[in-house]
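Undergrad: With the input below, show me the fold.
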Amino acid sequence: MPESGPPIWTDLAPPDEGMVDILADLDCIAWRRELRPDGSLHYPWISPNATRILGFAPEALTVGPGGALSVVHWADRDTHAAAIHASAAALAPCRVDFRVVTAGDETRWLRESARPRRLGDGRVVWDGLWQDNTRSVRAEFQHQTLMEHAQDCIFLLADDERVTWCNAAAQRVFGLGPGEAAGLPFAELTGPGEPSPLAMVADEAGAADRPLEREMTGRRRDGSRFPFDMTVSELRRDGRLSVIVIGRDITRRRDAERRMADSERRLRLTFITASLGIVVMAMDGTILFSNPAFETMVGDGSHPLVGTNLHDLVSARFLPPPARIPPAGMSFALVCDPGLPDGAERHWRITGTRFPAKAAEDEPSLLLFVEDVTEATRDAHERRQLAQLLYEGQKLEALGRLAGGVAHELNNMLGPILMGAEMIARTARLDPRNDERCARIISAAKNSREIVRNVLAYCRKESHAVAPFDVTRAFDDFTAMAVPTLPPTIRVEIQREPAALQVTGEPGQLQQVLLNLVNNARDAMEGRGTLTLGLRRLAPAERAARIGGADAPPDPLAGLAADGDHVEISVADTGCGMDEATRARIFDPFFTTKPVGQGTGLGLSVVQGIVKSMGGAIAVESGPGAGSRFRLVLPLVAD
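TA: You can find the predicted model right below:
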C-alpha cells in the first residue's frame, strides 16, 4: 500500500509531469505497482484522475490481505491477484478485465494493461494503465442479451454466403448445434430453387439503402421444411461485402391465415345462403352489410342496400336508442311493421346485438337478424279473433239466458206496480203534485215494461215491430222522467228544437239508449257537473261539414245517406273524459273502465246496436279532462 512520506524510487524515475497531465484528460488511470521479495504488493504512485473515475483519492486506495486493491469488486479480487502473480512469475504482460466499486457505489469495468520488469533487488515493477471500459462492456452485454433473446433469427453472412455468426433463435429454429453454424453455407438452410441473399442484393437496385423482404422455404438440419419470412440487408465493412439476414418461422401465421380463410369462407357461405335477413349497421342506422335474403325482403334483390339507412324502412320508434341497447354479449328482440317501397303490409321480428365490427371503430356496430313473420302474425291474429269471438259468443249466450229470466221476473213485478198506480189515479182524489207523481210512476212503469219486452224479444230472437214516432215527444218524456232522478249537484241543460220530428223505431228503445248514456255521464262526473241534453234537426250540408274532407280521421257518421235530413240527439257531460285508446274500445262488448262489480261493459254495445237498427249512427267526442259528448244521428221519416 502507499507508504507515508516521500516514496523511495531507488533506480526508478518518477513519471514525467507532462505525461501525468496528458493521462489526466483520458478515461484511464496510470499507476506503478511493485511486488517485493516478501510477496507484498504496493502501489507507490497512482495518477490523480483516479479521483474523477473512482471517486477515491490515490492515497485512499489500499491493498487488501489478498493482494488486491480495496476498490476491486469482491468477486474479481482473487482473479485479479492471480493474474498479477502470474505476470510476475513469467514476466509477461498483465492484461486482465475486472470490476471496481466506486465511491458512489457504482460498479465499473476496468481493463488493465501493464508490462513487468525485475529489478536487481528482486522487486517486480509494473508501469501500466487501467482503462475505464464500462461503456463498451455494457454495450456488448446489451447487444449480446438482445441477440440471444431475440425471437427473430439473425444470420451474418460473408461474401461467400457462409454463415459467420447466428443468434440462439436461429440455432433453435434451424436445429443447429453449438458451433455448427460457423462456416455453414446458407444454401443448406433453404429449399431448392430459392435465390441466395447475395443474389437478391445484386439483383435489386438500391438494396444498400433499404432492406429486401421475401418469403422463402427454410430447411432444418433434420430435413423438415417450413415457411420463412426474411429481410436481407447489405453491409459493407472494411471494403468487404456482408449480408444480414433477419427472419422468422411463419408456420403459425400461415396456419392461422388458412384457418381464417376457411372460417371466412364458411361464414360468407352462411351469410349468403341464410334464409333470415342479416344486416350489419352503424349506430346511426347506416347499413354496412346485408345479405341477399334481406335485400329480397326489402325489394327485388337487384339494388344493393349498403349505404342506405335502416330507419327509412323501420321507424326509429321501433328500434331502441343507442343508450338502451344492451352491451355486447346480450341481445334485444322486437316486432315491427316496416314501411316497404311497394306499400305491402309486412311484419318483421328483429333480433339484434352490438359487436365491434372493426377494432379501430369509435363505436360498435349492430348485427341484426330479420325474420318475416307476416303470415305467422296474421294467423295468430286470426286465431285470437276467433277465440275472442267464441268466448264473447258464449258469454252473450249465457247473458241472454240470464237476461231473459230476469226480464220475465221484472215483467211480473211491473204488472202490480202499473195496475196499482192506475187504480190510485182513477179512484183516489189527489192534489196536483201527487197526481203528477202518480202519472210519472205510470209512465215509468210503462217505459220499463217496453224495455223488458224488448229484452225478452231479443232473448227469444223475436223481430221488433217498428213504426214512425215523434222523437221530440219521446225526448221530452225521457227528460221528464230521468232528470228528477239525478243528484241535485248535477245541473241539467236541455237544448231542443220545438218542431215535431218523425223517426222509425220504438220509443222505448230510444229511451233505453238515452238512459244508458245519462247513467254513464253521471258516473263520469262522479255526481257533480253539468249534463247537457240536446235535440236538433241536422241538414245534409251541415252533416257533411262536420264529417270533414278525405284527409280527416274516419267518422262513424260518414256511413249515413248523403241526402235527406237527420235528427241529432246529443248527451254531453263535464266529466273526466277519455283518451284515444279508450274511445276506440267503448263500443266493444264487455269492455268497461268501471271497477269490478260496477259495470258489465254491455251498455254502450247495446246502445250502438239499437241506434244501428234504427238506421242511424253514433259518434263520440272526448279528451282526458275535457268531458265527453255522444251524438246520435237518426234519419227522419219523409213527410
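Undergrad: From here on, just use CA atoms for contacts and neighbour counts.
TA: Will do.
Undergrad: Find the helix or strand that residue 394 is a member of.
TA: Taking DSSP states H and E as the definition, residue 394 sits inside helix 374-427.
Undergrad: Residue 42 and residue 110: what is the separation?
TA: Noted for residue 42: a distance of 19 Å to residue 110, by C-alpha to C-alpha, to the nearest Å.
Undergrad: which residues of the stretch 451-600 of the chain fall in strands?
TA: 467-470, 490-496, 502-505, 529-538, 566-573 (DSSP state E, counting those that start in this stretch).
Undergrad: what helices or strands is the first one leaning on?
TA: Counting contacts by 3 or more C-alpha pairs under 8 Å, 6 or more residues apart in numbering; DSSP states H and E, strand 467-470 packs against strand 502-505.
Undergrad: returning to what we had before: tell me which of the strands of the stretch 451-600 of the chain is the most buried.
TA: Highest mean neighbour count of the strands of the stretch 451-600 of the chain: strand 566-573, a mean of 23 (counted as mean count of other C-alpha atoms under 10 Å).
Undergrad: which residues touch that strand?
TA: With C-alpha atoms under 8 Å, 6 or more residues apart in numbering as the test, strand 566-573 has contacts from 501, 514, 517-518, 521-522, 524-525, 529-540, 627-636.
Undergrad: Let's see this one next, to set against the first:
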Amino acid sequence: MTGGEPVSESEKLALRESERRYRRFFEEDISGDFLATPGGSILECNPAYARMLGFDSVAEARSCPLQALHPEPGEQERLVELLRRERKLLGIGAELRRRDGTPLHVIMNVVGIFDARDELVEIQGYLVDVTQHKQVEEQLRHSQKMEAVGRLAGGIAHDFNNFLTVIQGNVEMALADLPASAPLREDLEEIKSASGRAAALVRQLLTFSRRNAAQPKVVLDLRGEIANLDKMLRRLIGEHIELVTRCEPGLGHVRADAGQIEQVIVNLVVNARDAMPDGGRLVIEACNRTLAEAEVRYANHLRPGRYVEIRITDSGCGMDEETLSRIFEPFFTTKEKGKGTGLGLPTAYGIIKQSGGYLWAESAPGRGSTFRIYLPIVEGSASSAQVGAASGAAHPGSETILVVEDEDAVRSLARRALERSGYHVLDASDGGEAMRISEDHEGTIHLLLTDLTLCKLNGRELAQRAAALRPGMKVLYTSGYADEMAASDNAARPPAFLQKPFTPEQLTTRVREVLSRSLLTP
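TA: Predicted structure coming up:
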C-alpha cells in the first residue's frame, strides 16, 4: 500500500482481525501485561495483571500508579532511569505489594517505547508471579538451615553426654560410699540433681536433631503428671497469667512416654502464654471421655472408646480460620522472624498421634484458643519408672568384659563401676587395641562393651571382627546418638544398646540383662 491510496475493505478486515487477535492474546495472557507512562500512570492492563495484584477489576488496577506497588519509595523512579539507559530490561526480579499489602514476587520484562527525539514515552511491562516458587525456595533454605542446626545440636549433645556420664557416674559412686549423715551428701545430691536437669536438656537437643533414643511407652497417671508440672508451668507463664488446673478424680491411665507428654503440654502452654502478652487466664483440664462413632470421624486412626481428654484453654487473641487450618503444618508460624521454628505444634501433633491419640484445636479471633488432646485409656497401674527413683540394687557378676571407649574419663568410670560389681574388666581406647586384646587374652571374654563412634575402626566393625575370633562373645553398644544404632540395623532382633549418659546403676543393669539372655549376633 502506497501513500495516498485508499485502504481496501479486505485490508481493513485484516487490520481489524489482527487487532482482535492481539486484544484476545492480551486479555487471555497468563502474565500480567501493562502499558504505562514514564510517570507511572497505567494506560492499559489485562485481567491477569489485576488478579495478580489483588484488584477486583481492570478499571481498579488502572487507577493505581506503579509507584504504589513498590514497598520502597523511589523504586519506580530508579527503574525508569535504568530503562532510559538500557532501553529494555529482561528477567528482572522484584518484590511488589498487592492491594492488601501482602508481598508479590515477580519476574518482569520491561520494554521502553521511545519517540523520534529518543524520549521515553511509554513503558510496556510483563509480570510473571513467582511468589509460590519463592516460598518453596524459602522453605527449602529454612529446612536446610534446620538440618544444619540439628546436626550441630546433635554433635554438641553427643559431647555433653560423655561429660554427663562421667559427672553422674562419679557422683553416684561417691554417694554410695558416703554414710547417710555425711555433710557432703547434700552437695553431691545438688550436683546429681543439676546433672539430671542437664541430661534432660541434652535429650531435648537430641529430639530436635532426631537423634534421641525411642523411649519405651509406659502406663502413665496423667493426673500425677499434670500435678508435677504445675510449679514449672507457673514459672514459665509468669505472674501476669492466671493458671488453673482441674483433673477429674479417677482419671484413667494412658500408655505414652512421660517426657514426650510433658513436651506437648509445655509447648501448648508456651503458645498460650505468647497469645496473652498483656495477661489472661489459662485453664488445663483433664477428664475421662467416651467417644462415639460420630465423634471420631474427623480422625481416621481413632476408634470409638474411652479416652482421657486434656483441654488447654487460653483467653488470648485467638486465630482466624486460615491460621487455624495451617497450625499443624511444618514451618508454619505466626511469630516474628527468628522467634519460632514452626515445628512445635507439628511435633506435638506427631507425638500424640504416635501414642494412639489425637490433637485438635478450636479458636476464633478475640475468643482465645482451646487445644484438646485425646489419649486412649488403658488398664493397669501406672509404671513406677515415671517416679524416677533408682532402686540402688546391685547387679553383680564375675564374667570378663572388654570395655572399648575413646573418652578416657568414660572408660575409667565404666571400668570402676563394673569392677565394683565383681566383673573382670579389660579396656581399650580404640578398635585396634581392642582387637589385640581379643587375640592375646587367653581366657573367655563374655561381653564386648563398645562405643559406636571410635576412630579408625568403629564399634560395629569391631564387633564383627571380634565375633570371628570369639563367636560366643556378646555385644553391648553405647553412644550419645541413638540413630547411629538404628541407621545400620536391619536385623529382626536389634542389637543391645545403652544410650549415654548412663549411671553405674544403669550400666550394670544393662550388662546383666545382656549377659543373661541368649546369644546375640552383632
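Undergrad: Any chance you could compute the TM-score here?
TA: Put the two chains on top of each other and the TM-score (TM-score structural alignment, normalised by the length of the second structure) is 0.44; 300 aligned residues with a C-alpha RMSD of 5.4 Å.
Undergrad: quick one: what helix or strand has residue 242 of the first structure in it?
TA: Using DSSP H and E, residue 242 of the first structure sits within strand 240-249.
Undergrad: In terms of secondary structure, what does the next helix or strand after that strand contact?
TA: Per DSSP H and E, the first helix or strand lying C-terminal to strand 240-249 of the first structure is helix 251-273. Here helix 251-273 of the first structure touches strand 225-237, helix 292-298, going by 3+ C-alpha pairs under 8 Å, 6+ apart.
Undergrad: In JSON lines: the ones you listed, plus distance to residue 261 of the first structure and mean neighbour count.
TA: Output for those, formatted as JSON lines (distance: least, C-alpha to C-alpha, whole Å; neighbours: other C-alpha atoms under 10 Å):
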{"stretch": "strand 225-237", "distance to residue 261 of the first structure": "18", "mean neighbour count": "18"}
{"stretch": "helix 292-298", "distance to residue 261 of the first structure": "22", "mean neighbour count": "19"}
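Undergrad: Do a quick rundown of the helices in the stretch 151-300 of the second structure.
TA: Counting by DSSP state H, counting those that start in this stretch, the stretch 151-300 of the second structure has helices at residues 184-208, 222-237, 258-274.
Undergrad: Run through the residues that contact residue 124 of the first structure.
TA: Contact partners of residue 124 of the first structure, counting by C-alpha under 8 Å, 6+ apart, are 34, 35, 36, 88, 116, 117, 118.
Undergrad: Correct me if wrong: residue 29 of the first structure contacts residue 45.
TA: No - Residue 29 of the first structure is not in contact with residue 45 according to C-alpha atoms under 8 Å; the separation is 10.6 Å.
Undergrad: of these two, who's got more company?
TA: Set residue 29 of the first structure next to residue 45 and count neighbours by other C-alpha atoms under 10 Å: residue 29 wins out with 24 against 18.
Undergrad: my guess is the more buried one is in a helix, correct?
TA: No - going by DSSP: H, G, I helix; E, B strand; the rest coil, the assignment for residue 29 of the first structure is strand, not a helix.
Undergrad: Which residue comes closest to it once chain neighbours are left out?
TA: Distances taken as C-alpha to C-alpha, 6 or more residues apart in numbering place residue 130 nearest to residue 29 of the first structure, at 5.0 Å, with adjacent residues excluded.
Undergrad: Residue 217 of the first structure now?
TA: Among residues not flanking residue 217 of the first structure along the chain, residue 227 sits closest, at 4.8 Å (C-alpha to C-alpha, 6+ apart).
Undergrad: Out of the helices of the stretch 151-300 of the second structure, flag the one nearest residue 124 of the second structure.
TA: Shortest distance between residue 124 of the second structure and these, using C-alpha to C-alpha, is found for helix 258-274: 47.8 Å.
Undergrad: Which elements pack onto the strand holding residue 242 of the first structure?
TA: On a contact count with 3+ C-alpha pairs under 8 Å, 6+ apart, strand 240-249 of the first structure meets strand 153-157, helix 197-203, strand 225-237.
Undergrad: Out of these, the one nearest residue 475 of the first structure is which?
TA: The nearest among these, by C-alpha to C-alpha, is strand 225-237 at 102.5 Å.
Undergrad: now the closest one and strand 240-249, what's the angle there?
TA: Put simply, strand 225-237 of the first structure runs at 150 degrees to strand 240-249, going by axes from the mean of the first three to the mean of the last three C-alpha atoms, to 10 degrees.
Undergrad: okay, the angle between strand 225-237 of the first structure and helix 251-273?
TA: Strand 225-237 of the first structure and helix 251-273 are oriented at 130 degrees to each other (the same axes, to 10 degrees).
Undergrad: Counting by contacts, list what strand 225-237 of the first structure packs against.
TA: For strand 225-237 of the first structure, the elements it packs on are helix 197-203, strand 212-219, strand 240-249, helix 251-273, judged by 3+ C-alpha pairs under 8 Å, 6+ apart.
Undergrad: Would you format those as JSON lines with mean neighbour count and distance to residue 581 of the first structure included?
TA: What follows is those, written out as JSON lines (neighbours: other C-alpha atoms under 10 Å; distance: least, C-alpha to C-alpha, whole Å):
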{"stretch": "helix 197-203", "mean neighbour count": "16", "distance to residue 581 of the first structure": "82"}
{"stretch": "strand 212-219", "mean neighbour count": "17", "distance to residue 581 of the first structure": "72"}
{"stretch": "strand 240-249", "mean neighbour count": "19", "distance to residue 581 of the first structure": "72"}
{"stretch": "helix 251-273", "mean neighbour count": "12", "distance to residue 581 of the first structure": "42"}
